[in-house]
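Undergrad: Turn this into a model:
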Amino acid sequence: MSFGRLLGACAASMALVGYVAAHGGAHQKPLQVDPQADWATRHMAEEHHIGNFDPGAFFSLHDFDDNGSWDTAEILKFYGMEDETAKDVTQEKKDEIVREVLKLVDSNGNGVIEREEWMNFSRGEGGKEKGALPDFGTGPGHHWDMEMEYEIHHWEKYHDENTKEEDLTHPEDIEHFRKHDELEDAAEAQEKLDKQAIVEHNIPSKFRKE
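TA: Sure, this is the predicted structure:
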């Protein structure tokens, strides 16, 4: 895909059709959030463009496999530990995130957070003090794909439907389209391999003719 076609795709995607379908609405500009707001509030505003939500909505949105609980992988995912921005986060830090969140919310100690446990924690029900997810200093919790992350955290802040190709000069723009080129090159290379009856480099060396 050419640079110009990618620009067109980005402009068209400002409608955020997929996002609206999945989450019931979206803003085209980042929400303003009190810097002192708790981590979950900032996460919802920055990553989901949602400024008004209840604990049940927060839970459902981050129950990625829709099984009624958050496991270790889901906790790490909504804290952004699967995103490339977390590539330098140590395993010790990731273990700390899981350990501390479970300690706060997992009241039955089974290693996952059920919806009821989350509701009790976040609303202060069941005799518990109302709590909030801690901020571990690892950012807003990126967990979208490459295209949506670029849209939310860069395009919407600095570009709009009037953006021209020559305006895409920010380091984030250049890096984004570089990744597109890499993915396209990899896809084309794989397509060529798939068309070959025999892939030479997959043949064990002892069976190759010198």
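Undergrad: Please count neighbours and contacts with C-alpha atoms only from this point.
TA: OK.
Undergrad: Now do the strands in this protein.
TA: 69-70, 113-114 (DSSP state E).
Undergrad: Throw these into JSON lines and include distance to residue 31 and mean neighbour count, thanks.
TA: Compiled in JSON lines, the strands of the chain are given as follows (distance: least, CA to CA, whole Å; neighbours: other CA atoms under 10 Å):
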{"stretch": "strand 69-70", "distance to residue 31": "26", "mean neighbour count": "22"}
{"stretch": "strand 113-114", "distance to residue 31": "29", "mean neighbour count": "22"}
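Undergrad: For residue 106, see how far away the nearest residue to residue 135 once chain neighbours are set aside is.
TA: Computed as CA to CA, 6 or more residues apart in numbering, the closest residue to residue 135 that is not its neighbour in sequence is residue 39, at 5.4 Å. Taking CA to CA, to the nearest Å as the measure, residue 39 falls 19 Å from residue 106.
Undergrad: Let's have the strands of the chain in CSV, adding distance to residue 171.
TA: Rendered in CSV, the data for the strands of the chain read as follows (distance: least, CA to CA, whole Å):
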stretch, distance to residue 171
strand 69-70, 35
strand 113-114, 39
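Undergrad: looking at these, which is closest to residue 141?
TA: In terms of CA to CA, the element of the strands of the chain nearest to residue 141 is strand 69-70, at 15.3 Å.
Undergrad: Which residues are in contact with the most centrally placed residue in the chain?
TA: Nearest to the mean C-alpha position of the chain, counting by CA atoms, centre = their mean, stands residue 143 at 1.3 Å. Applying CA atoms under 8 Å, 6 or more residues apart in numbering, we find residue 143 in contact with 77, 78, 79, 80, 82, 83, 149.
Undergrad: want to put them side by side, so please do this one too:
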Amino acid sequence: MTCAAFAAVAIAHGGAHQKPLQVDPDADWATRHMAEEHHIGNFDPTSFFTLHDYDDNGFWDKSEILKTYGMTDPSAKDTPQEKKDEIIREIMKLMDTNNNGIVEKEEWTAFTQERKGTLPDFQTGPGHHWDMEMEYEIHHWEKYHDENTKEEDLIHPEDIEHFRLHDEMEDEAERVAKLDKMSIVEQNIPAKFRKDV
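TA: This is a model prediction of the structure:
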């Protein structure tokens, strides 16, 4: 990792440093999710719904449910499709009372407030749904590092993987920048139009 890259990352992570919230191990899944993923310890069902209505259209579709449970995060790449199907099936069975394939805000409200329901724990973790930086921040940096962390302290496998990804992104950005400067990119010319074929 370059010194400039470390400095940028250290500033970014050091500036937002916050210790994780402590949560009762017997807390329901939504409470643990809000504490671990959002650093929110006090919330109501309406705010939970709104926060996870990613496109702000008043309902959760299947992709939003999977995202909330972390099934679209790279860490879930080995989760079998059957497990993802189970999550959708169970959530719809609990809340989709009009059987239209989505969970509307009114259905959520009826489930959480009238029927006193809670989101099930499918044993898939806290529900990662941030970008690479934020996931590293909240699940690693905050637990093991702080604003006094030096480059030589970043020795955990999570640190090494995080900065490897930074290096890959930097290399890709440099490659694209070089291609952008070229007036003709030979690799982009179809073979049938090349003279050397």
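Undergrad: How alike are these chains, TM-score-wise?
TA: Superposed pair, TM-score by TM-score structural alignment, normalised by the length of structure 2: 0.94. Supporting alignment: 195 aligned residues with a CA RMSD of 1.3 Å.
Undergrad: ok, and the closest non-adjacent residue to the equivalent of the residue nearest to the centre of structure 1 over in structure 2?
TA: Here residue 143 of structure 1 is matched to residue 129 in structure 2, going by TM-score structural alignment. Once its chain neighbours are removed from consideration, residue 129 of structure 2 has its nearest residue in residue 70; the separation is 5.4 Å (CA to CA, 6+ apart).
Undergrad: The one you found corresponds to which position in structure 1?
TA: Using TM-score structural alignment, residue 70 of structure 2 sits opposite residue 80 in structure 1.
Undergrad: what do you get for residue 172 of structure 2?
TA: The alignment partner of residue 172 of structure 2 in structure 1, by TM-score structural alignment, is residue 186.
Undergrad: picking up where we left off before, what's the burial count for the match of residue 70 of structure 2?
TA: Counted with other CA atoms under 10 Å, the burial measure for residue 80 of structure 1 works out to 19 neighbours.
Undergrad: contacting residues for it?
TA: For residue 80 of structure 1, the set of contacting residues under the criterion of CA under 8 Å, 6+ apart consists of 86, 138, 139, 140, 141, 142, 143.
Undergrad: and what of residue 180 of structure 1?
TA: No contacts exist for residue 180 of structure 1 under CA under 8 Å, 6+ apart.
Undergrad: And the buried ones among the contacts of residue 80 of structure 1, selectable in PyMOL?
TA: Buried residues within the contacts of residue 80 of structure 1, as defined by 16 or more other CA atoms under 10 Å, are selected in PyMOL through the command that follows:
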select buried, resi 86+138+140+141+142+143
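Undergrad: Identify the farthest-apart pair in the contacts of residue 80 of structure 1.
TA: 138 and 143 (12.7 Å).
Undergrad: shared neighbours of these two, anything?
TA: By CA under 8 Å, 6+ apart, the residues touching both residue 138 of structure 1 and residue 143 are 79, 80.
Undergrad: what does residue 50 of structure 1 align to in structure 2?
TA: When the structures are aligned by TM-score structural alignment, the residue of structure 2 matched to residue 50 of structure 1 is residue 40.
Undergrad: any idea what sits nearest that match, other than its immediate chain neighbours?
TA: residue 34 (5.3 Å).
Undergrad: Map residue 158 of structure 1 onto structure 2.
TA: Using TM-score structural alignment, residue 158 of structure 1 pairs with residue 144 in structure 2.
Undergrad: What separation is there between its match and residue 154 of structure 2?
TA: Spatial separation of residue 144 of structure 2 from residue 154 of structure 2 under the definition CA to CA is 9 Å.
Undergrad: Residue 79 of structure 1 touches residue 135, doesn't it?
TA: No. Here residue 79 of structure 1 lies out of contact with residue 135, judged by CA atoms under 8 Å, at a distance of 9.2 Å.
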